[in-house]
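A.B. asks: Generate a structure from the sequence data that follows.
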Amino acid sequence: MKSFLTRLLSGIILVALIFATCWYGGGLLWLFLLLIGYIGQMEFYKVFGIQDKSPGFAGYLGTALWMMGVHVASGGGLTAKTEGMWLILMVVFLLIMAVYVFTFPKYDTQQIMAAFFGIVYVPVMLSFIYQTRMLESGLQLVWLIFFCSWGCDTFAYCTGMLLGKHKLAPVLSPKKSIEGAVGGVAGAALLGAVYAGIMTAPVLEYALICAVGAVASQIGDLAASAIKRQHGIKDYGRLIPGHGGILDRFDSVIVTAPMIYILAVALIG
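C.D. replies: Next comes the predicted model:
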């Protein structure tokens, strides 16, 4: 009972923080995402033993450069500064490769690849929450990210409990079913449609965005589980009582955020 209450309380606090920062937007949301991006990146680097090593420090610097670039480009979204953002990624890549060659053979290729991937996987992906919020209809669109990730997860769990028979990924996640996955996508689409009706927004587009986002969400969740399984860890961290680390709670959001941003720009503008 105590563990359930702890999990519930920490979950409520987390949701309140996300709601407040996404509602307010601007610099507050940017700082919040920078903070959890750094923590999540550190959790990921810890898996590969580089959280306090030169490749990790190069990665943290890369995150700072990327997030500053995102903040500068926020007036028109990433598309307004595409070349500049690619330049930042190229500089970060060269920085990490410089660490590799000038300290060779101190770090293996897996650690170096993890240093760069950790930037893209955590802070770069999370930054699309900010980018979505900064769109013209951002206050309305940003919630789709969480409908697709956490809403899909809830619908998938309930559908799987009631109808689940065929395993989705039996080795990786034995409890997940194909029926649950389909239910999660359908549930997310339904949430999107209902939300669109309430907000007098295009129903079909919102439902489609949420359905595609839900597929991305489930792949993101399984991918995070695969990394943990391969490296023999249960949780990425212990920051959030009852939930684990940032990556344990945001594993699906990380993949969903850029998908929602891209689809929102393409279908809604």
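A.B. asks: C-alpha only now, for contacts and for neighbours.
C.D. replies: Noted.
A.B. asks: can you pull the buried residues of the helix or strand residue 253 falls within?
C.D. replies: In this assignment (DSSP states H and E), residue 253 forms part of helix 246-267. For helix 246-267, burial by neighbour count (16 or more other Cα atoms under 10 Å) applies to 246-261, 263-264.
A.B. asks: structure for this one too, so we can compare:
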Amino acid sequence: MLTRIITGIVGIALAAVIIQTGGAFFAGAALLLAWLAWLEYVRVFAERGMGLTLVTGLLGIGLIWYAGWQQQTDWLLAAVTLSVCVVLMESVLRRSAVSIMDALASAAGILYIGFPFAYMVMLRQTAPETLLMTPVGSFDFGCAMIWILFIGTWSSDTFAYFTGSALGRHKLCPSISPNKTVEGFLGSLVGTTAAVAALGMFFDLPVREMAVLGFILALLATIGDLVESVAKRYAGVKDSGNIIPGHGGVWDRFDSILFTAPLVYYFVKFVGIVLK
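C.D. replies: Here you go, the predicted model:
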């Protein structure tokens, strides 16, 4: 437990530096994390004897990241199309090593991991000219939304854990994640809604919209966690990796973010809160 706490404190401090710095530093960190998550994804499915397209996946995720870094949605679509086509071609050209199921799992993984980290990079660069004044200083809009993304996602996990530990009686998905409870899930919904609404007040953003974002964020964070749990149960592994002492792998730590990052990006894009 001590190792987990120390690692968590160091991780939060490092995340704060990366988020506040932004720019190429933030984008580079996102690419590194995406690649590490992909390596773990490949390793997990290898436990079931699957031979995913390791190198093509690294290149595909890199292309998706670069398109996001350049804020080019046309390039993003081109990167995805190219990556999927090459992966499927490998099932023909390297059929002794890459089966069609390996290719399909690879294509799914490239999208599953590549898109969210690209969305994070694009979100961090959103409306850099818009400054939000807070009691502790000013934040550019993209920086504030990244904080909302991460604090909201962390809040979902935290409220679910403590509410479930104190009040949990009914299992949520016992065949997938035996420790999750309905009470913990409800605690996550209420707590995350309140936490993101409070962040809206802190950043002087519309509180009603932030409360809606918090509610949906808690839903998708839970689903993201369960999706990784399904994959790990399928492969028969406890953690996706051990790169983070006491916390497992990068995929373990970002499983919910993989679902909430696209949510926050499109919420900003379509709800238009930057203009309020």
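A.B. asks: Just give the TM-score of the two.
C.D. replies: Remark: TM-score between the superposed chains equals 0.91 [TM-score structural alignment, normalised by the length of the first structure]; 259 aligned residues with a Cα RMSD of 1.9 Å.
A.B. asks: ok so, going back, show me what the helix holding residue 253 of the first structure is packed against.
C.D. replies: helix 26-47, helix 125-133, helix 143-146, helix 203-230 (3 or more Cα pairs under 8 Å, 6 or more residues apart in numbering; DSSP states H and E).
A.B. asks: Include distance to residue 158 of the first structure when you put these into a markdown table, please.
C.D. replies: Shown next, in a markdown table, are these (distance: least, Cα to Cα, whole Å):
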| stretch | distance to residue 158 of the first structure |
| --- | --- |
| helix 26-47 | 28 |
| helix 125-133 | 27 |
| helix 143-146 | 17 |
| helix 203-230 | 15 |
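A.B. asks: for these, which one sits closest to residue 102 of the first structure?
C.D. replies: helix 26-47 (20.0 Å; Cα to Cα).
A.B. asks: by how many degrees do the closest one and helix 246-267 diverge?
C.D. replies: Counting by axes from the mean of the first three to the mean of the last three Cα atoms, to 10 degrees, helix 26-47 of the first structure lies at 130 degrees to helix 246-267.
A.B. asks: can you name the residues of the second structure that helix 26-47 of the first structure overlays?
C.D. replies: Aligning helix 26-47 of the first structure against the second structure (TM-score structural alignment) gives residues 23-44.
A.B. asks: try stretch 171-179 of the first structure
C.D. replies: The aligned range for stretch 171-179 of the first structure is 175-183, by TM-score structural alignment.
A.B. asks: what residues does the matching stretch touch?
C.D. replies: Contacts with stretch 175-183 of the second structure, where a contact means Cα atoms under 8 Å, 6 or more residues apart in numbering, come from 160, 163-164, 167-174, 226, 229-230, 233.
A.B. asks: Just the buried subset of the residues you listed, please.
C.D. replies: 160, 163-164, 168, 171-172, 226, 229, 233.
A.B. asks: Looking at the residues you listed, which two lie furthest apart in space?
C.D. replies: That would be 163 and 233, which, of those, are the farthest apart (Cα to Cα) at 24.5 Å.
A.B. asks: From the contacts of stretch 175-183 of the second structure, pick the one nearest residue 107 of the second structure.
C.D. replies: For the contacts of stretch 175-183 of the second structure, the nearest to residue 107 of the second structure is residue 230 (17.8 Å; Cα to Cα).
A.B. asks: contacting residues around residue 80 of the second structure?
C.D. replies: With Cα under 8 Å, 6+ apart, residue 80 of the second structure has these contacts: 60, 64, 111.
A.B. asks: do residue 132 of the first structure as well
C.D. replies: 138, 141-142, 257, 260-261.
A.B. asks: what does residue 207 of the first structure give?
C.D. replies: If you count contacts by Cα under 8 Å, 6+ apart, then residue 207 of the first structure has 188-193 around it.
A.B. asks: can you pick the most crowded of the residues you listed?
C.D. replies: residue 188 (34 neighbours; other Cα atoms under 10 Å).
A.B. asks: Would you quantify the distance from that one to residue 145 of the first structure?
C.D. replies: 10 Å (Cα to Cα, to the nearest Å).
A.B. asks: list residues touching both of the two?
C.D. replies: Between them, residue 188 of the first structure and residue 145 share the contacting residues residue 210, judged by Cα under 8 Å, 6+ apart.
A.B. asks: Distance from the match of helix 26-47 of the first structure to the middle of the chain?
C.D. replies: 11 Å (Cα atoms, centre = their mean, to the nearest Å).
A.B. asks: What lies in contact with it?
C.D. replies: So stretch 23-44 of the second structure is contacted by 18-19, 51-52, 54, 57-58, 61-62, 65, 69, 109-110, 113-114, 117-118, 120-121, 125, 231-232, 235, 237, 240-241, 249-251 (Cα under 8 Å, 6+ apart).
A.B. asks: The same query, at a cut-off of 6 Å, please.
C.D. replies: 18, 52, 117, 121, 240, 250-251 (Cα atoms under 6 Å, 6 or more residues apart in numbering).
A.B. asks: burial measure for residue 174 of the first structure, as a count.
C.D. replies: For residue 174 of the first structure, using other Cα under 10 Å, the count is 11.
A.B. asks: buried ones in the strand or helix carrying it?
C.D. replies: Using DSSP H and E, residue 174 of the first structure sits in strand 173-177. Along strand 173-177 of the first structure, the positions that meet the burial threshold by neighbour count (16+ other Cα under 10 Å) are 175-177.
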